[in-house]
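Student: sequence and predicted model, in that order:
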Amino acid sequence: MKLYVFVVNTGTTLTFDTELAVQNVSDLKHAIQTKYKIAIQHQVLVVNGGECMAADRRVCSYSAGTDTNPIFLFNKEMILCERPPAIPKTTFSAENEMELKVEESLMMPAVFHTVASRTQLAVEMYEVAKKLCSFCEGLVHDEHLQHQGWAAIMANLEDCTYSYQKLLFKFENVYSNYLQSIDDIKLKLTHLGTAVSIMSKIPLLECLTRHSYRECLGRLDSSVGHGGAESEETEDEKSAELVLSSDIPRVHNKSLLGSFCKSVEHSALDSTDPGNVKEDRESSQNTTVEDSKTSVELNETDLPSFNVSLLDWINVQDRPNDVESLVRKCFDSMSRLDPKIIQPFLVECRQTIAKLDNQNMKAIKGLEDRLYALDQMIASCSRLVNEQKDLAQGFLANQKRAENLKDPSVLPDLCLSHANQLMIMLTNHRKLLDIKQKCTTAKQELANNLQVRLKWCCFVMLHADQDGEKLQALFRLVTELLERVKIVEALSTVPQMYCLAVVEVVRRKMFIKHYREWAGALIKDGKLLYEAEKAKRESFGKLFRKSFLRNRLFRGLDSWPPSFCTRKPRRFDSELPDISLTDLQFLQSFCPAEVQPLLRVPILCDFEPLHQHVLALHNLVKTVQSLDEMSQTITDLLNEQKVSNSQASPQSATTPRMEKLLHHSVFRVPCVLLCVPQLH
């Protein structure tokens, strides 16, 4: 078994050991370079169907490598060469000597030696005929393989064309959408300039950059494990009350207000919009003049260490990609995507597709008919070989018969017959030489034809590959620009989102305080109510569990009420930043007018109905906990039952006192139902 590699350029077959089949394609390329001196960078290995062999895959993973389905090798160095590949002309040593030998044999006298010599010549002509036929069959087989190799490279070209068209179509769609949104992109960039000028005036709250709130929660969790539920409730209430305690002293707020005024002008000058920069400079100067009294009152020791604007914080999040570089990249991408540059390139791409679809170059007209004619020649060649074989066998038979007869009188007629047969064999030999010449010429012509077409294929695929890389780069450019525009759009809403988030945190903390107060009172009374009802049911159960009426007339007296509002709700909003109402008031006093409507103190819902509900529940608990006549009756009956059990008397344990209690109390409506207040 051999591994077959067919060189399409020259129509030659290379053979290798089958051990290479289990190795990588890169190893096969090294073997080709070592054995046949074809550089690796000039090798293109393709299998039937147009799939190009990958260097890191095994050779046996491809269904190719046999003599009828070889691996097709294209030599790029030979393709780019100016001269077409030369098909070597093979000449057998005896093929040109046949005519001279026949002429010499015809001049020999009619003797036994002449018969033997002519018989040997006939056998030799038959052997030459077999070689010529085999050689012609090889030439035609090579041309068929060249045709298959061309079909394989055309299939690969079709795949490349399809991928190229798909990429071009995808880019044209994205670019068309981009052209429609250019005005919108410019408007978003303008909005970002306005937002940048606003962000430069908005101070960043220091508590948003500290992790003290999370550390406080960590200490709180550890204290819960050691100090119990009361310490947790106390700490939670303290954390929530920070929002409402506007009187908590914050020494750095006032100093931060004054010092931040000094830095506004410098921050605003970093804005990307020149028009906004001018306006910001004027407004910052006015702000500085207005707050000069506040700044003068500050002592040097009170200067804050934290003096950062919202814009400063954004600029350091993705260094060196600050807001200015983001806008600069957007404008740079838009300039590179100018229609004056892209439209001519798209025209070139469409022309490349037209070149890739050149049917005059892709289809070799008449090649199938030519190969069919060559197959017919091979068939006639086989017939000539068979005829030469029959004639040679006739020579051998006549020689043997003459040797057996040993009659010289038959030699003249036999030699004359042999002379005629030699002329027939010489004619057949000439026909075989003509077929050989035609097959050799046909292979050379096909190689010349393929050379031109392979060179065209190489250039158009190279051009398509270069355009494809440029299309990929432009597609990435448009995609990245659209992603940056999304970031621009998000940054434009940062001032509003920042203020809304601060207000939302304050609102939630205010809500937490009221919610915990209401939930704590509700849980406390709910737990007492549940335990009181549970105690009464336990008392009645002890009395009624041995009664004859149980599970006969009164079913369901063994059930228990579900626990409700007996446990504290799970903790929530524990990771909120430590923003207080004082911080909100600080922002109100300093932020520009554009965001002032967003910095209003949040208004909570009315908790008064909930407080009334808690008060009603508290009254209900008091009523349930009170000792009514029904509960007293059950208690007395249980005591009497204990006394009767201790005496162990077989008589009935019912006493006149019990009858009196039953007469006066058992058939009364339980007062707990009459005392339940109406809940709203």
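Tutor: Structure's in. What do you need? Numbers count the residues shown, from 1 in each chain.
Student: from here on, contacts and neighbour counts on C-alpha atoms
Tutor: Noted.
Student: need the helices for the stretch 101-250 of the chain, in chain order.
Tutor: 112-180, 182-199, 212-227, 229-244 (DSSP state H, counting those that start in this stretch).
Student: comparison target, given below:
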Amino acid sequence: MLYVFNVNTGAMFTFDMSLAVESVSQLMLHIQETCKIPSDRQVLLISGGEVLPPTARVCSYSAGTDTNPIYLFNLNLIESSHPPPPFIEQGLDIDFNESVKELIDMPATYNTVCQRTTLAQQFYESATELTKTCENIVHEQHMQHQGYAAAVANYQDTISDFRIRTEAFQKRFSDFLDERASYLKLLGTFHADLETLAKIPILPALVNSEGDTKTEENAEESHDSEAAASRKETREPPKTLLEWISAADNKKSMNVMFQHCTDQLEKVYKSLEMVVKNVLVEVTTEERTEIRGLTDRLCGLDKLLHEAKKYVQEQGDLAQSFLQNQARAGNIGDTSILPDLCASHRKQLKVMLDNHNRLIDNRRRCVKAKAELGEAIHRRLKWIVDQEDKVRELNHRMLAFCENLQRVRDFLQIVQQIHRTPAIYLSAVAEVVRRRAFSQVYLSRASELACHLLTIHNEEMTRRKEFHSQFDTHFICSLFPGMDDMPPAFATQAPDSFDNHLPKLTIEDIEQLIKALPQFSDDVKVPDIDSINNLFMVKTFVKSDIDKIDDRGVEEKIQQVVNEVGLANTMDRNLLKPAESDTCLATQGIPHLRDLDRGCESETDTEEFEKVGQSPLELHFEKDISSSPRPRTHDASTLTEDNLQTSRSEHDRLKSIVIKMAMLARQALGQLRSELMEYRALIVADRNTISMQYESLTSSWESLTIEIDNKEREIIHKMTTDHKMEIEDFKRLKESKEKEVMNLQNEVLQLETSLQNSSEEVCLLKKAVHELQDEYETEKKDMEKILESLKLEKQQCVKELGEKLVREHKAEIESIRSRFRLMSITKMEKSPSESNLDGIERGESKELVNHEAIILQLKENYEIEKQKAVSAAILQESRKWESILNEKLGEMKTKHELEKEIILDEAIKKSS
């Protein structure tokens, strides 16, 4: 079974276990059908305060058992002004008083015994039922306590979450207050920023580029959008940056945004802090959630249950004894034992009736405790719901404030962007000009480099393929591994064009903006086109590569190769002879290359081309060489001739490259010279401007020095006059202070005299107080003497009263004796005959004996009465004199207090 406990009424409901696999919303619908509580007014909690959401499954929570049920709260009952009546199953109430009276009055028969046994069994059954009812009521109160604890835990979780949100809100608000001064300063410059934007012109190139992009976008749309675009194009383009912003966003909305920012800053600053403080004060009152004395009350109810179980045990024992007595009386069949048995039954029935009444009283107390607990829980649940509603409302207000604050921040960011618009606009124009120049130079230089590297790559590929076609089929190819490798392509393709959609701005546009806004001239960096060109300008070989140039000729290189191969001993030394003319040409060409600009790099990065390019231009070998008788020498010579032919072809190609490089270097040199002339002209112009600025600065500095001197004179004059006036003021102040000092000294003297007089009066008052104390002590002693005399009088009176009572008692005893004697005499006179004298004398002797006993008894009674009377008289007199003494002492105390207050009042009046 699935257990659900209603905390409001204290009732337990059971549902089918199949609902545990359903959602919480299905369980709410079944609760609505069973308990008549709308599902939207139900709150389901588990121990710990966790809420069951409607979409979750019931089995996902460890709750729903008889010891750990799901706690149900009815919001309709919580929000009502009157607490709901508690749910109590009292059972049948049987009144046993009349039955007990009837059975007690019945005669002592066996039928009476049987009826009394049946009544005893009914007592026992009623006791068990009452005890079970009390146990259920106490258990339901424990469940109510646990359910209320779950509600309090949920409330505390809500408050802790709210505190976290409040702290986060306070942090955001404090951050906003820290930036508030800067925001106010920014808003103060808003109108000045608008005036600056009204001075900044919109460049025609920007308007044209915007129109081009709009036409491209509108070309893809429908004919209606084309018509709208045509209408927009017919409008007059904006002339200033402010007009462009106003065209995109109405100027009225900008003014409204500015007014909203200023108003909200003031409102948020004044009202928000008080709201947060009120929230924290509302939330932190947690004393109402605790039910004081509830644990003690529940412990008392548990003790009550323990007592009820004892009563049930006693009722069961008595009922069992009734059954045993009935069985014994039936078995014996002797009617003589029935009176005694019925007498004992009467007593036992009275005991059982008393126990029954006690159990009924225990049930009443349990019901009353549950009702009181329900009222206390109702009041506190109502307070918790009210507090949660307040927290929810305040949370909504905080969210509204946060949204308003975020909106203000967004508006302030827009205002900040408006403030930064002039500087960003100028920097963007300068950046566009720089990018256009960079992209043009970059693409041209990259294309040239790609074409050149493509030709070098293609020539190398063809050469390797030609050599490979001859070398691949030869048997010697196995000695040279790796001859199949091909150079990878590097930078053989020109890059794609970029920066095509940038506005067509120039340096003249930047100069125009600087003239319009001279205050921003320092913030604008005009791009240097010449420096961008110099980044990609083709230069001569790198200095490090030129330092590595080998000055040796081709003959020496070939001789080195022959030596490395091992043919130096077999070859003729006259095979390699340089031509003088070519050598001269080579020696004249190398210094020319070295005199080029050393910062330029080579078009190729291989050392072979650099070294071959610097070798002699032509080499001649003598073909009429005497053949050696050894074949190895002939093979070496043919190999050398083949190498020479390849080196000649390579040399011719490199020669053409070097000529092109020389032409390019001459062009670069001419360009450098023209740039140098331009730089010289710029330097001269800068010198002129600097000289003019220096003259203006000197003139302004002289004027400033004159102004500063004049201001210093004025300040000195003003300070001297102010100093004189201050001195006069100080003199006046000194005189006034001296007068005040004299007055204060006179007041001090007066106060000292008054203090001396008051001290004398205090001494006199102290003496008077001491005298009064002495008088009080003497009066006290007199009163004590009077009290002692009164005590003696009281004792004397008591003694006299005792003696008087003794005398009275003795007189009464004598009178009684005389009466008794007279009675005896009269009896003797009334005797019928003398024959009976002996009997009379015997009777008289008996009567005398009885008379003596009566006299003794009377004496004892009189002594007892005398003691009582004496003690009563003593008590009465002691009370009387104690009251008199207390009255006297009270009068004396009041009199002394009055005199003391009068003396103190007179002393206070005199001192004041």
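Tutor: Structure received. These numbers come from a predicted model, not from an experiment.
Student: still on that earlier bit, dump the helices of the stretch 101-250 of structure 1 to CSV, plus mean neighbour count.
Tutor: Shown next, in CSV, are these (neighbours: other C-alpha atoms under 10 Å):
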stretch, mean neighbour count
helix 112-180, 19
helix 182-199, 20
helix 212-227, 13
helix 229-244, 16
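Student: select, out of those, the one closest to Pro339 of structure 1.
Tutor: Pro339 of structure 1 sits nearest to helix 112-180 of all those, at 8.4 Å, using C-alpha to C-alpha.
Student: ok, which stretches of structure 1 are strands?
Tutor: Assigned by DSSP state E, the strands in structure 1 fall at 2-7, 12-17, 43-46, 71-75.
Student: could you dump the ones you listed to CSV with mean neighbour count and distance to Glu348 of structure 1?
Tutor: What follows is the strands of structure 1, written out as CSV (neighbours: other C-alpha atoms under 10 Å; distance: least, C-alpha to C-alpha, whole Å):
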stretch, mean neighbour count, distance to Glu348 of structure 1
strand 2-7, 21, 33
strand 12-17, 16, 38
strand 43-46, 20, 27
strand 71-75, 25, 28
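Student: ok, which of those strands comes nearest His252 of structure 1?
Tutor: Comparing the strands of structure 1 by C-alpha to C-alpha, strand 43-46 comes nearest, at 73.4 Å.
Student: for that closest one, packing partners?
Tutor: Under the contact criterion of 3 or more C-alpha pairs under 8 Å, 6 or more residues apart in numbering; DSSP states H and E, strand 43-46 of structure 1 touches strand 71-75.
Student: the strand it packs on vs structure 2 - mean distance after superposition?
Tutor: Its aligned residues in structure 2 lie a mean 2.9 Å from strand 71-75 of structure 1 after superposition (mean C-alpha distance after the TM-score superposition for structure 1).
Student: what angle do strand 12-17 and that strand make with each other?
Tutor: 120 degrees (axes from the mean of the first three to the mean of the last three C-alpha atoms, to 10 degrees).
Student: which among the helices of the stretch 101-250 of structure 1 is found nearest to Arg550 of structure 1?
Tutor: helix 229-244 (41.7 Å).
Student: how about Glu314 of structure 2, what's its partner in structure 1?
Tutor: Applying TM-score structural alignment, one finds that Glu314 of structure 2 aligns to Glu387 in structure 1.
Student: Gln472 of structure 1 is nearest to which of the helices of the stretch 101-250 of structure 1?
Tutor: helix 112-180 (7.7 Å).
Student: surely Lys443 of structure 1 touches Leu139?
Tutor: Yes - between Lys443 of structure 1 and Leu139 there is a contact under C-alpha atoms under 8 Å: 6.8 Å.
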